[in-house]
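Participant: pasting the sequence and the predicted model now:
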Amino acid sequence: MNQLLQISACAVTLLLSTSFMAQGQVKEDFVPSTKNHPGKEYPMVNSQGYARFKVDAPEAKSVTVTLGLGGSGGTKLEKQADGSWMGTTAGPMDEGFHYYHLIVDDGTFNDPGTLNYFGSCRWESGIEIPAHDRDFYALKDVPHGNVQQVLFNSPSTGTHQRAFVYTPPEYGKSNKKYPVLYLQHGWGEDETAWSSQGHANLIMDNLIAEGKIDPFIIVMTYGLTNNVKFGTIDSFDAKEFEKLLIDELIPYIDANFNTIPDKDHRAMAGLSMGGVETKLITTRRPEVFGYYGLLSGGTYAPEDLKDSGVKLAFISCGSKENPEGVTAAAKALKDAGYNAVSYVSPGTAHEFLTWRRSLYQLAPMLFK
């Protein structure tokens, strides 16, 4: 498990050059990133996956752009005649979403040109490298579901906790009841991640509009992960979150939403450390969930699922992570008689495009 957080901290690290690449190597078709504030030109991305940054800091002595969960990597930008600092990535970035921030002299700052996203236990800047298959999470002219914030009492933590609940477009138009997927974020993130960085609601809207899934509810809450420090993951048991989830959140959701409140209509999945939580909780409480999903969050072995009655074990990762391990684990489960599916996201590492694609693959398999 230690390796899992190490991957989280460095798998999407990207090196930046201090000067622009030669004209013949980098196409000058840069456009503003879709994660920019309205009207902001930088950062920019081009058709090859390069990113270009411009930071106005005329009094600064140095400016560095860092990329990747945890802010590792990066290099200093070059100061321009007008006092701005500019630089272009040394090579193409992986498709999809990336966190980053700025180091201006000795201070850490977000890029004023971009929207902010909670990652690395802080609000980070975000940049989107357009993916060739981005249509499945694009905002389209289709019926849209609702993502609403709910606050539920949590005696175990001594406070109220927050969750975001996705309900499909048809929800509330009849007395129909729906299955529920409890979908967890990774370390350093929170309950906003799946609907902001992950576009889970748009993925669902598009799948429903295309008739590829029967509608269901998604619940996203904070997994109590971010007090865990690097080097201590082996002692993490998720028991505090297990109590919150099973004794507090699930009863609240079943009491306040039109759910089908049984194991066969309830799933749990999570990315990275959320996958670790999913594995720990589903194996300890098999009577609660009928469908399991580990997205870059480890694997199940046949002995983990003994007497679980699980209907589906879905295991995924990026091709730059541990694809052989994921594929082998699913095969072992299938050989043992379990309904297991592996998925490997092509050309991605421990990053949100891996998990967007994983959700897109998982959703049509749930509640069958």
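Facilitator: The structure has been received and is ready for your questions. What you see is a predicted model; the values in this text were computed from it and never measured.

Participant: CA atoms for contacts and neighbours, from now on please.
Facilitator: OK.

Participant: quick one: secondary structure of residue 143?
Facilitator: Three-state call for residue 143 (DSSP: H, G, I helix; E, B strand; the rest coil): coil.

Participant: so how far is stretch 218-234 off the chain centroid?
Facilitator: 13 Å (CA atoms, centre = their mean, to the nearest Å).

Participant: for it, which positions count as buried?
Facilitator: Judged by neighbour count using 16 or more other CA atoms under 10 Å, the buried positions of stretch 218-234 are 218-225, 233.

Participant: check it against this one:
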Amino acid sequence: MSFAQFGFSQSNSLPVADDFKPNSINQPGKLFPQVNSEGRVRVQISAPEAKLVQLDIGAVKYDLVKDEKGLWTGESAPQDEGFHYYQLNIDGASVPDPGSLYFFGAGRWGSGIEIPAKDQDFYALKNVAHGQVREVIYFSKINNSMRRCFVYTPAEYDKDVNKRYPVLYLQHGGGEDETGWASQGRANLIMDNLISEGKAKPFIIVMDNGTWRMPEGTRPPAQGERPAQWPPKGWADGFMKTLLEEIIPMTDASYRTIADPQHRAMAGLSMGGMQTRVITLANPDIFSYVGMFSGGSISLEDIQGASLGLRKK
């Protein structure tokens, strides 16, 4: 997902629990960034010549303090549980934190941090049978470019070469790319855990890049404004054509899928949820299951105005 950046700046003056620990998604061997029991994020960076260094997280900038060695250190207010994008701001220039792993979000590679969640067990890395996340590179005639997707196959996939699987086409949020669901989203670990606990039947997940520009002259609605049609007509056409004519046929040809609508699903986060809405409403004969996560919903008007095939579902 992409987040607007506002010009708030804050210095942290409240008492802070001194139980910071290196984050679980740091670069190997790096002590910073750190998170404490309150969900505060502490960062540190060497910038001896800098005049101002800030931690930019959750649309708030927090001033860091410089010591005599040129090390800048500081922390944020408590953050919500879960994954967060963040960056450092050095004399006005936004840069990734060299201590964190990098994730693609907000249209760039940047830093990420995990605030431990009470329900984190379902996406934790455990000693269970693990599937594979396979990188697939292909040429798109529709897009006239080389493209890439990632395909999750369950742990049992290579053990029975006669078994076929349902497929979920899972789309990322705005400003993210095809790496999002298997990286910061941990879709593969979620599936591994659910399958190992008997809570899900094994299936394949395809994660492709759904970023396409809006039609010319189109903008998102302003606050309080609702245009006659949103998303605008044609918004998802580019990716929809690639998905239906290239990605799905390629997946069915390359993997042991159950290649029928009854065993095909589409879901997405934010922008990907909106794409899911547009594409599945227009193609009820292709998908039988739909999931939208903070990306809008299917209204009664959508159903009434949809094809007979969708209304039957």
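Facilitator: All right, it came through fine. Everything numeric here is computed off the predicted structure, so don't read it as measured data.

Participant: and the TM-score between them?
Facilitator: The TM-score (TM-score structural alignment, normalised by the length of the second structure) is 0.89; 299 aligned residues with a CA RMSD of 2.4 Å.

Participant: turn the buried residues of stretch 218-234 of the first structure into TSV, including secondary structure and distance to residue 198 of the first structure.
Facilitator: Formatted as TSV, these follow (DSSP: H, G, I helix; E, B strand; the rest coil; distance: CA to CA, whole Å):
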residue	secondary structure	distance to residue 198 of the first structure
218	strand	13
219	strand	14
220	strand	11
221	strand	14
222	coil	15
223	coil	16
224	coil	19
225	coil	18
233	helix	24
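
Participant: need the helices for the stretch 51-200 of the first structure, in chain order.
Facilitator: 193-196, 200-209 (DSSP state H, counting those that start in this stretch).

Participant: mean shift between the longest one and the second structure?
Facilitator: The one in question is helix 200-209 of the first structure. Its matched residues in the second structure lie on average 0.2 Å from helix 200-209 of the first structure after superposition (mean CA distance after the TM-score superposition for the first structure).

Participant: which residues touch that helix?
Facilitator: 136-140, 142-147, 166, 168-169, 194-195, 213-215, 356, 359-360, 363 (CA atoms under 8 Å, 6 or more residues apart in numbering).

Participant: 6 Å - rerun?
Facilitator: The contact list for helix 200-209 of the first structure (CA atoms under 6 Å, 6 or more residues apart in numbering) reads 137, 144, 194-195, 213.

Participant: residue range for that helix in the second structure?
Facilitator: Counting by TM-score structural alignment, helix 200-209 of the first structure falls onto residues 187-196 of the second structure.

Participant: residue 171 is in contact with residue 265 of the second structure, correct?
Facilitator: No - using CA atoms under 6 Å, residue 265 of the second structure makes no contact with residue 171, being 11.3 Å away.

Participant: those two: who's more crowded?
Facilitator: Legend: neighbour count by other CA atoms under 10 Å for residue 265 of the second structure and residue 171, higher for residue 171 (29 against 20).

Participant: list the contacts for the aligned residue in the first structure for the more buried one?
Facilitator: Applying TM-score structural alignment, one finds that residue 171 of the second structure aligns to residue 184 in the first structure. Contact analysis of residue 184 of the first structure by CA under 6 Å, 6+ apart lists 270, 274.

Participant: CSV for the helices of the stretch 51-200 of the first structure, including mean neighbour count?
Facilitator: As requested, the helices of the stretch 51-200 of the first structure are arranged in CSV below (neighbours: other CA atoms under 10 Å):
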stretch, mean neighbour count
helix 193-196, 20
helix 200-209, 22
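
Participant: for residue 157 of the first structure, find the nearest of those.
Facilitator: helix 193-196 (21.4 Å; CA to CA).

Participant: what's the mean deviation for the closest one versus the second structure?
Facilitator: Averaged out, helix 193-196 of the first structure is 0.2 Å away (mean CA distance after the TM-score superposition for the first structure).

Participant: what's that helix in contact with?
Facilitator: Contacts for helix 193-196 of the first structure (CA under 6 Å, 6+ apart): 200-201.

Participant: rerun that using 7 Å as the cut-off
Facilitator: Residues from elsewhere that reach helix 193-196 of the first structure (CA atoms under 7 Å, 6 or more residues apart in numbering): 118, 185, 200-201.

Participant: of those, closest to residue 316 of the first structure?
Facilitator: residue 185 (14.8 Å).

Participant: return the set of buried residues in stretch 110-123 of the first structure.
Facilitator: So for stretch 110-123 of the first structure, counting by 16+ other CA under 10 Å, buried means 110-120, 123.

Participant: what's the farthest-apart pair in those?
Facilitator: Across these (CA to CA), the longest gap, 19.4 Å, separates 113 and 120.

Participant: make CSV from the contacts of helix 200-209 of the first structure and add distance to residue 325 of the first structure to it.
Facilitator: Listed next are the contacts of helix 200-209 of the first structure as CSV, based on distance: CA to CA, whole Å:
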residue, distance to residue 325 of the first structure
137, 27
144, 37
194, 25
195, 28
213, 28
